[in-house]
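In: build me a structure from this.
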Amino acid sequence: MSYTITRTKVILPRRPRGLVHRQRLINMLDDLLDYRLALIAAPAGYGKTTLLVDFAGQVEYPVCWLALDPLDTDLLRFITYFVAAIHEQFPTFGGPSRSLISNMGSAPIDLERVLRTLINDLYEHVSEHFALVLDDFHLIDHCPDINHFINRFVQEVDENCHLVIASRSLLSLTDLPLMIGRSQVKGLSFEELAFHPDEIQTLYQIKYHREMSPQDADAIARETEGWITGLLLTAETAREGLTGQGQAARAAGIDLYDYLASQVLDQQSPEMQDFMLRSSLLGEFNAPLCQETLGEPPADKSWEDLIGELLQKNLFIQPVDDGGTWTRYHHLFGDFLRQRCQETDPEGARGLLATLIEAFTRRGWWEKAYEACQNLGEETITADFLEQASTPLAHSGRLKLLASWLDELDLDLINNRSRLLAQYAGILITRGDTQHCLQTLNQALEGQSQRGTPVLLGLLLVRRASCHRILGNYQEGLDDALRALEIGVEEQQDEILAAESEREIGLNQHRLGDSQEAKTHLELSRKIYLEKKDQKNAAIVEMDLGSLAINSGNFKEAREYYQQAFLLWEELGNLTQLVGLCNNLGVLDHLTGDY
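Out: Model (predicted):
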């Protein structure tokens, strides 16, 4: 059996208009041709073919070209075109090889004989160095015979032949690790192919005849991760200029998500499509997280298998840790998958996001849980999550992060959740909005006593005690703090409430002139915080005790408290507090005459 050659498959494609010459990649490719096999592996739309066309026009040695298609999975057809691609550049080559192919008939192909004949044919008729490009190799990579052919050819052909394979997926050649060990293989991945900001500027200038600022180029590089097709097809990559390209693309029936659907997602098995869609909602993921949130994997597969297949096929996925166990999708591809998942199975997507929020919350991954809440888009669930997260975030000193999230939440949702309201009140106090905080707490406490939640009532009372103290209402502050302490003692499991209450009692008593009682309550507060290993709040109370000692004229005791606070802040690495404390110690030195 023989095949009629379609010459467009074996001639070098024309250099496209507006091609951006990328010398850094040409230099890299040139270096790759010191090796037997050069691999260019990147997902769809990264400019692999365009780069190789540009490369072929720049180098001095001949470049043979074979544009592969799904029909080339037939081994005889593949070998026929393989020979034809070399013959296109070297007309004296191919006589023995083509003669062998034409005489094969319907008998099984003797690959060893074919390889031997082909390699000898090359040795006898081609003496100069040349490159042979196999473009779109992913279309035939699943064929064992073709992989075996390439595997043997690379290792046995003379050193003047340099095979360049462009593929969306990683190769599955059996001897690839061995060839890497022998320094016969090197390659480029999507990380090298990604457009740099200066290349985006050049592209913009060539295609749109306009200048782009370095800042806009940096922003586009971050958004698209240098993925050139994403840059060209996205209508919103810049405030102006590129939007025209996006409009033209839509007018031609081209859309970024349509491209990703037809070129990537729809090419996968139903099983893999389902995994890609659902795993996209996880953000960064590994096998244990998939097990926890997605449940059991498909029959005869593990989550490790499916993640490995994603990586092997180069499906816009990349490792995000040194061990390679955690992965994520390219930003634009991840956005596409999430939108597709929520469009095709909205209830399933909602349930998975809710499960994900619970999983992240259990692990204390607050930022990831909040991101899942944002993807879900239901404020009630976001408020419920923030109520759970607010206390751990506050105790770990992350009030700014909590405040930024609460600022995005409807105030009614905060006011209806006492624990969340207590933390929000603390944030208002730190912002200096004490009067507003007091009004909010007064309204909340009016109905709180009837709702039968004593611990939350205590938290609100402690916050109001702080407001009263800051506003100079020391007796009111003391009364609230004493009521909160009474609740904390009754609810023995809430020691933090007791610690906060003791501190407020002490601070208000100090303002009312009872320094001895103030010291007793502050030391009780410090003791609880230290027992709970809450170093941050323990350090704050140490500083309160130091100030109290100075005001009482006990400078030696003040220094001891400040030194204990210094050790705690130093252990926590809080430079801001250390600077303030050094200032306090300087004042103390001045008061004691230690200049």
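In: from now on I want contacts and neighbour counts done on CA atoms only, so please keep to that.
Out: Noted.
In: what residues does stretch 241-249 touch?
Out: Counting by CA atoms under 8 Å, 6 or more residues apart in numbering, the neighbours of stretch 241-249 from elsewhere in the structure are 204, 208, 210, 232-237, 255.
In: same deal with stretch 423-431?
Out: Stretch 423-431 is contacted by residues 390-391, 394, 399, 403, 406, 414, 434, 436-437, 440-441, 463, 466-467 when judged by CA under 8 Å, 6+ apart.
In: how about stretch 181-193?
Out: Under CA under 8 Å, 6+ apart, the answer for stretch 181-193 is 25, 32, 35-43, 46-48, 176, 179-180, 226.
In: out of those residues, which end up buried?
Out: With neighbours counted by 16 or more other CA atoms under 10 Å, the contacts of stretch 181-193 contain buried members at 25, 32, 35-43, 46-48, 179, 226.
In: sequence B follows; please return its structure for comparison with A:
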Amino acid sequence: MLQLNTLLITKLLIPSTRPHVVFRSKLINQLQEVLQRKITFISTPAGFGKTTLLSEWAQQKHCPVAWVSLDKGDNDLIRFWSYLINALETLYPGIGEHTLALLHTPQSSSFEAVITMLINALMTIEEHFVLVLDDYHVIETTPIHDSVSLLLEHMPPYMHIVIASRTMSPLPLPRLRARGQLLALDATDLYFTTEETLEFFNQTMQLDITLDVATKIQARTEGWIAGLQLAALSLQRGTDISHFLTVFNGGHRYILDYLTAEVFSQQSEEVQHFLLHTAILNQLSEPLCNVLTGRENGQIMLELLEQGNLFIIPFDEKRHWYRYSQLFGDFLYNRLQYLYPQLVLVLHRRASAWYEQNNFMAEAVDHSLAATDFERAVRLIRRVGKIFEQNGEITTLLRWLNTLPEHLVCKEPQLCLLRGWGLATTGQLSEAQLWLRYAKKG
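Out: So this is what the prediction gives:
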């Protein structure tokens, strides 16, 4: 089995729910149908609470649930399935051992053989279980969609998949719907009602608004959860309600820009410093945050942000790892780029060094490339490139090499060789021959 320290274990954890979260009984009841369908597909724009809803449902222990939080780095067929199989391993240790071995065999047989082996192993499970793929919209690679489609077509009867996405998907959803095997939820299902809005403001956010005000806010936001949270944070900081309702109009993007800027500007200098210095991260932990901020209060700040409902989501019950909600994280990164463009590169370099020291090499390379620290990236790829090739993570390897300036790759015979073999593996034979010749010249 692939060693888990080559993967980010936090991506396999079911996100924790906050205390006093609004219990959405109607939606939770709808999700009871998950065990009656092959696939549940939840598709809404950002900020509708898909992750919160699913984590709340998963933690009710209706059945074993495996979870993968996807990101753009998972657009590699081998890496994607490494995470998926290791997620299943958290429920049933050993269930994917042989499949992982086949997955990481150089020049292994067709990928259909990998899926077939996994399905046969999963057939031995005699209880209902669920696999959640969160943020599936980041997956843009056709072979991954094809492989998931293959799994959906031949899935064991006790297996169920739940997919959360901002966009629709090329998966065979119409065919599954026609067979009665699909449960689909969209934004109209996830909107907060007036009653839920009132409960959210008065219980979750500890405010005291009337039903009339809740009705007006719900109408203005159209029940958009991210907008409601931003509105509540604004009111918590003393904004006059009548004035707020006057200016609180327009579409979701206007609401987001206006309120996020307002919420950010009302934070202390210390909080703003922390938010901006950690804006480049997909996962936040105390030691990593301390490296980026240059301060030693990472855990205190993370807990402070969670207590203040500032769009931060804990990965685990012990509160060791967190992430920003995608909307808030996007805002912070854009703010950082606008205010301190040179700091962006510095922070990526710091993150790369931390990830290398802690043996998360894919993240170390990604941050070095984001920092345009190409010499460091070359050194890291020389160190781990062969391992990624042997593991079959060719897409990741080629993405790194394609990001590097071509003249740097040409000067490195090892990188030329890796690029040549990677291109050959993906069927780009004429270009592969060119890079293999470069390798011989070196």
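In: superposing both, give me the TM-score.
Out: Remark: TM-score between the superposed chains equals 0.54 [TM-score structural alignment, normalised by the length of the second structure]; 259 aligned residues with a CA RMSD of 3.2 Å.
In: hang on, the earlier thing: highest neighbour count among the contacts of stretch 423-431 of the first structure?
Out: Ser466 (32 neighbours; other CA atoms under 10 Å).
In: so the helix or strand hosting it corresponds to what in the second structure?
Out: Here Ser466 of the first structure, judged by DSSP states H and E, is contained in helix 454-470. No residues of the second structure are matched to helix 454-470 of the first structure when aligned by TM-score structural alignment.
In: by contact count, what packs against that helix?
Out: For helix 454-470 of the first structure, the elements it packs on are helix 418-430, helix 434-448, helix 474-490, helix 495-511, judged by 3 or more CA pairs under 8 Å, 6 or more residues apart in numbering; DSSP states H and E.
In: the same query, at a cut-off of 6 Å, please.
Out: Helix 454-470 of the first structure sits against helix 418-430, helix 474-490, with contacts defined as 3 or more CA pairs under 6 Å, 6 or more residues apart in numbering; DSSP states H and E.
In: now those in JSON lines, with mean neighbour count?
Out: Shown next, in JSON lines, are those (neighbours: other CA atoms under 10 Å):
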{"stretch": "helix 418-430", "mean neighbour count": "22"}
{"stretch": "helix 474-490", "mean neighbour count": "21"}
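In: dump the ones you listed into JSON lines; add distance to Met1 of the first structure as well.
Out: Putting these into JSON lines (distance: least, CA to CA, whole Å) gives the following:
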{"stretch": "helix 418-430", "distance to Met1 of the first structure": "77"}
{"stretch": "helix 474-490", "distance to Met1 of the first structure": "90"}
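In: Thr361 of the first structure: which of these is closest?
Out: Comparing these against Thr361 of the first structure with CA to CA, the closest turns out to be helix 418-430 (15.8 Å).
In: in the second structure, what residues pair with the closest one?
Out: So in the second structure, there is no equivalent range for helix 418-430 of the first structure, judged by TM-score structural alignment.
In: just want the angle from that helix to helix 434-448.
Out: 160 degrees (axes from the mean of the first three to the mean of the last three CA atoms, to 10 degrees).
In: helix 418-430 of the first structure versus helix 454-470: what angle between them?
Out: Angular relation of helix 418-430 of the first structure and helix 454-470 on a 0 to 180 degree scale: 10 degrees, by the same axes, to 10 degrees.
In: go through the one helix or strand Met276 of the first structure maps to and flag the buried ones.
Out: Assigned by DSSP H and E, Met276 of the first structure belongs to helix 270-280. The neighbour-count criterion (16+ other CA under 10 Å) identifies 272-273, 275-280 as the buried residues of helix 270-280 of the first structure.
In: quick one: list the elements packing against that helix.
Out: Helix 270-280 of the first structure sits against helix 331-344, with contacts defined as 3+ CA pairs under 6 Å, 6+ apart.
In: against which helices or strands is the first helix or strand past the helix it packs on going along the chain packed?
Out: Downstream of helix 331-344 of the first structure, the next assigned helix or strand under DSSP H and E is helix 346-363. Applying 3+ CA pairs under 6 Å, 6+ apart, we find helix 346-363 of the first structure packed against helix 366-376.
In: surely Ile254 of the first structure is in a strand?
Out: No. In this structure, Ile254 of the first structure is coil, not part of a strand, as judged by DSSP: H, G, I helix; E, B strand; the rest coil.
In: not counting residues beside it along the chain, what's closest to it?
Out: Across the structure, with CA to CA, 6 or more residues apart in numbering as the measure, the residue nearest Ile254 of the first structure apart from its sequence neighbours is Leu233 (7.7 Å).
In: aligned counterpart of that neighbour in the second structure, please.
Out: Leu233 of the first structure is assigned Leu230 in the second structure as its aligned equivalent, the criterion being TM-score structural alignment.
In: that match: which element?
Out: Using DSSP H and E, the element containing Leu230 of the second structure is helix 225-236.
In: buried residues, stretch 48-68 of the first structure. List them.
Out: When burial is assessed from 16+ other CA under 10 Å, stretch 48-68 of the first structure yields the following buried residues: 48-56, 62-68.
In: from these, pick the one nearest Leu386 of the first structure.
Out: Leu386 of the first structure has its nearest neighbour among the buried residues of stretch 48-68 of the first structure in Lys48, at 45.6 Å by CA to CA.
In: which residue lines up with the closest one in the second structure?
Out: Residue correspondence, TM-score structural alignment: Lys48 of the first structure in this structure matches Lys50 in the second structure.
In: with adjacent residues omitted, what lies nearest to that match?
Out: Closest residue to Lys50 of the second structure in three dimensions, ignoring its sequence neighbours and counting by CA to CA, 6+ apart: Ala164, at 6.6 Å.
In: tell me where the stretch 201-350 of the second structure has strands.
Out: 284-285, 312-314, 321-324 (DSSP state E, counting those that start in this stretch).
In: counterpart of the first one in the first structure, which residues?
Out: Under TM-score structural alignment, strand 284-285 of the second structure corresponds to no residues of the first structure.
In: what's the distance between that strand and the middle of its chain?
Out: When distances are taken as CA atoms, centre = their mean, to the nearest Å, strand 284-285 of the second structure is centred 14 Å away from the chain's centroid.
In: do the last one as well
Out: Averaging C-alpha positions (CA atoms, centre = their mean) puts strand 321-324 of the second structure 10 Å from its chain's average.
In: elements contacting it?
Out: strand 284-285, strand 312-314.
In: buried stuff in stretch 77-96 of the second structure?
Out: Within stretch 77-96 of the second structure, the residues that qualify as buried by neighbour count (16+ other CA under 10 Å) are 77-90, 95-96.
In: please apply the same query to stretch 203-222 of the first structure.
Out: Along stretch 203-222 of the first structure, the positions that meet the burial threshold by neighbour count (16+ other CA under 10 Å) are 203-204, 212, 216-218, 220-221.
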